[in-house]
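A.B. asks: pasting the structure only:
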């Protein structure tokens, strides 16, 4: 995960599947029950928090999301 520090609004976190594009793009599935992820491409997604209130409101869902992502 990396931070996009130049985001125009809020804080943007980028979730990568690795340094290289994976060959399994068509087969890759990730269940995001939180709805926080926005897919940029088949191997990268973002989470954007507008402000600290947004972070606090989504803290539990975000922690669950990160744990799932790491275990994928």
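C.D. replies: It's in. Model, not experiment: these values are computed from the prediction.
A.B. asks: use CA for all of it now, contacts and neighbours both
C.D. replies: OK.
A.B. asks: ok, which stretches of this protein are helices?
C.D. replies: 52-57, 59-70 (DSSP state H).
A.B. asks: So residue 40 sits against residue 46, correct?
C.D. replies: Yes - using Cα atoms under 8 Å, residue 40 is in contact with residue 46, at 7.0 Å.
A.B. asks: For the nearest residue to residue 39 once chain neighbours are set aside, list the residues it contacts.
C.D. replies: Among residues not flanking residue 39 along the chain, residue 45 sits closest, at 4.1 Å (Cα to Cα, 6 or more residues apart in numbering). Listed by Cα atoms under 8 Å, 6 or more residues apart in numbering, the contact partners of residue 45 are 14, 15, 16, 37, 38, 39.
A.B. asks: take a look at this one as well, against the first:
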């Protein structure tokens, strides 16, 4: 995958924390930040899927009734 450069400004305490955490993991600060973003993206995706599943469980009977009443049911 192609890489692109992203410049970010943070206060010195945040920068030092990022350096320390990356060093503890034996990775670069770039890799550390990349992993944080990927983790956040994954959490958002899981939250969306869970919300969609909850919605379908809540309204399953409504959809079933509506589509069966119109003869659109896929049974």
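C.D. replies: Thanks, I have the structure now. Since this is a predicted model, take the numbers as computed values, not measurements.
A.B. asks: Overlay them and tell me the TM-score.
C.D. replies: Remark: TM-score between the superposed chains equals 0.27 [TM-score structural alignment, normalised by the length of the first structure]; 23 aligned residues with a Cα RMSD of 2.3 Å.
A.B. asks: re earlier: can you pick out the residue with more neighbours from residue 40 and residue 46 of the first structure?
C.D. replies: residue 46 (20 against 11; other Cα atoms under 10 Å).
A.B. asks: Quickly note the distance from residue 68 of the first structure to residue 52 of the first structure.
C.D. replies: From residue 68 of the first structure across to residue 52 of the first structure, the span is 23 Å (Cα to Cα, to the nearest Å).
A.B. asks: residue ranges for the helices of the second structure, please.
C.D. replies: Counting by DSSP H, the helices of the second structure are 12-25, 29-69.
A.B. asks: Could you list every helix and strand that the last one packs against?
C.D. replies: The elements that helix 29-69 of the second structure packs onto, with contact taken as 3 or more Cα pairs under 8 Å, 6 or more residues apart in numbering; DSSP states H and E, are helix 12-25.
A.B. asks: again with the shortest one
C.D. replies: Identification of packing neighbours for helix 12-25 of the second structure by 3+ Cα pairs under 8 Å, 6+ apart yields helix 29-69.
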